[in-house]
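K.L.:
missing the sequence, but the structure's below:
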């Protein structure tokens, strides 16, 4: 079985990669996109801190049975991260046009929303925190889509 802490660690890695990606994009632009990407990077950094705290809280709970995720669900979530999110993040590290970067960022934001939404049934008192992160990721997605158009 997989613990909630294991999946929260994946979420932390997603946010860390997002921070790195948006920071790099911010450095590549000198126009209005610089501030936009810088703001996204800062929000991803804040999400990292939230997931770190959730991981610490999970450890303090001694991984009670309620924090264990069924193998089928855990397998789906790990596959989503391994097949969709992380390969796209790796591609984002390559040199690409702004439009390509926006397309990849849109895909990662969508997959992140799905990943975080799937965590909600397994989180107890922290549900609202995850829902707020999902709302922020949805705003990121909408902002990215508006730039792409």
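P.N.:
Perfect, I can see it now. This is a predicted model, so every value here is computed, not measured.
K.L.:
only C-alpha atoms for contact and neighbour calcs from this point on.
P.N.:
Fine.
K.L.:
which of the residues in the helix or strand hosting residue 47 are buried?
P.N.:
For residue 47, the host element (DSSP states H and E) is helix 32-60. Within helix 32-60, the residues that count as buried by 16 or more other CA atoms under 10 Å are 33-34, 36-41, 43-48, 50-52, 54-55, 58.
K.L.:
how about the strands in the protein?
P.N.:
2-3, 68-69 (DSSP state E).
K.L.:
can you put the ones you listed in JSON lines and add distance to residue 104?
P.N.:
Below are those laid out as JSON lines (distance: least, CA to CA, whole Å):
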{"stretch": "strand 2-3", "distance to residue 104": "29"}
{"stretch": "strand 68-69", "distance to residue 104": "29"}
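K.L.:
so how far is residue 123 from residue 57?
P.N.:
11 Å (CA to CA, to the nearest Å).
K.L.:
for residue 81, that is, sorry about that
P.N.:
19 Å.
K.L.:
Looking at those two, which one has more neighbours?
P.N.:
residue 81 (22 against 17; other CA atoms under 10 Å).
K.L.:
which ones are touching the more buried one?
P.N.:
10, 115 (CA atoms under 8 Å, 6 or more residues apart in numbering).
K.L.:
would you list every one of the helices in the chain?
P.N.:
Along the chain, counting by DSSP state H, helices occupy 4-28, 32-60, 71-79, 86-92, 98-119, 127-148.
K.L.:
Pasting the second one now:
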């Protein structure tokens, strides 16, 4: 039995990318180190590219209107799922920017956030009909590429 359609997962991904952009921009504003600021702005730009890709993916996916036992039930459920994701939490970028004072720590933090996204999509993948999983697999591959890029940047700075 499945609970989500691929379109919903792609929409979750798009919203996570929006939150990521906001977070990385706020981190850049708070960064004291110029390299950390540069890295955070680059990450925000990459999140924007992912958001655009995921928005384009929505065009080919079927709409889904799940049954509700009361108005707004499904939206409430989706909000709870998204709030459990690290970018959706009420994070104070200024406080975290202090923790990510050097580029290595900033990249470690970003890799951690991207891993959370990967885990989120892996979990949701099992709740999508088999014939629609390829769309979720595409999201997963994009997040994996992002982690590899971050790891590459980390090696360059080492």
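P.N.:
It's in. These numbers come from a predicted model, not from an experiment.
K.L.:
quick one on the thing from earlier: output the contacting helices and strands for the helix holding residue 47 of the first structure.
P.N.:
helix 4-28 (3 or more CA pairs under 8 Å, 6 or more residues apart in numbering; DSSP states H and E).
K.L.:
let's go with 10 Å and repeat that
P.N.:
helix 4-28, helix 127-148 (3 or more CA pairs under 10 Å, 6 or more residues apart in numbering; DSSP states H and E).
K.L.:
list the contacts for the residue lying closest to residue 33 of the first structure once chain neighbours are set aside?
P.N.:
Residue nearest to residue 33 of the first structure in three dimensions, not counting chain neighbours: residue 26, with 6.9 Å by CA to CA, 6 or more residues apart in numbering. Residue 26 of the first structure makes contact with 20, 32, 33, 34, 35, 36, 37, 38, 39, 40, 41, according to CA atoms under 10 Å, 6 or more residues apart in numbering.
K.L.:
Looking at the second structure, name the residue matched to residue 26 of the first structure.
P.N.:
In the second structure, the residue matched to residue 26 of the first structure (TM-score structural alignment) is residue 28.
K.L.:
Please tell me how far that match sits from residue 64 of the second structure.
P.N.:
If you go by CA to CA, the gap between residue 28 of the second structure and residue 64 of the second structure works out to 37 Å.
K.L.:
now do residue 115 of the second structure
P.N.:
Residue 115 of the second structure sits 28 Å away from residue 64 of the second structure, going by CA to CA.
K.L.:
more neighbours, those two?
P.N.:
Using other CA under 10 Å, the more surrounded residue of residue 115 of the second structure and residue 64 is residue 115, with 16 against 11.
K.L.:
Excluding chain neighbours, what is closest to the more buried one?
P.N.:
Residue 115 of the second structure's closest residue in space is residue 147 (CA to CA, 6+ apart), at 7.5 Å.
K.L.:
Tell me how many other residues surround the counterpart of the one you found in the first structure.
P.N.:
Matched by TM-score structural alignment, residue 147 of the second structure corresponds to residue 138 in the first structure. Other residues lying near residue 138 of the first structure total 16 when counted by other CA under 10 Å.
K.L.:
Is residue 10 of the second structure in contact with residue 121, as I believe?
P.N.:
Yes: between residue 10 of the second structure and residue 121 there is a contact at 9.4 Å, judged by CA atoms under 10 Å.
K.L.:
Which neighbours do the two have in common?
P.N.:
136, 139.
K.L.:
For residue 36 of the first structure, see how far away the residue nearest to residue 33 of the first structure is.
P.N.:
According to CA to CA, residue 26 of the first structure and residue 36 of the first structure sit 8 Å apart.
K.L.:
try residue 28 of the first structure
P.N.:
For residue 28 of the first structure, the distance to residue 36 of the first structure - CA to CA - is 12 Å.
K.L.:
cool, and residue 138 of the first structure?
P.N.:
15 Å.
K.L.:
Please identify which of residue 10 and residue 121 of the second structure sits among more neighbours.
P.N.:
The residue with more neighbours, out of residue 10 of the second structure and residue 121, is residue 10; 24 against 21, by other CA under 10 Å.
K.L.:
who touches that one in this structure?
P.N.:
16, 51, 53-58, 61, 121, 135-136, 138-139.
K.L.:
if we can go back for a sec, point out the most buried one among the helices and strands packed on helix 32-60 of the first structure.
P.N.:
helix 4-28 (a mean of 20; mean count of other CA atoms under 10 Å).
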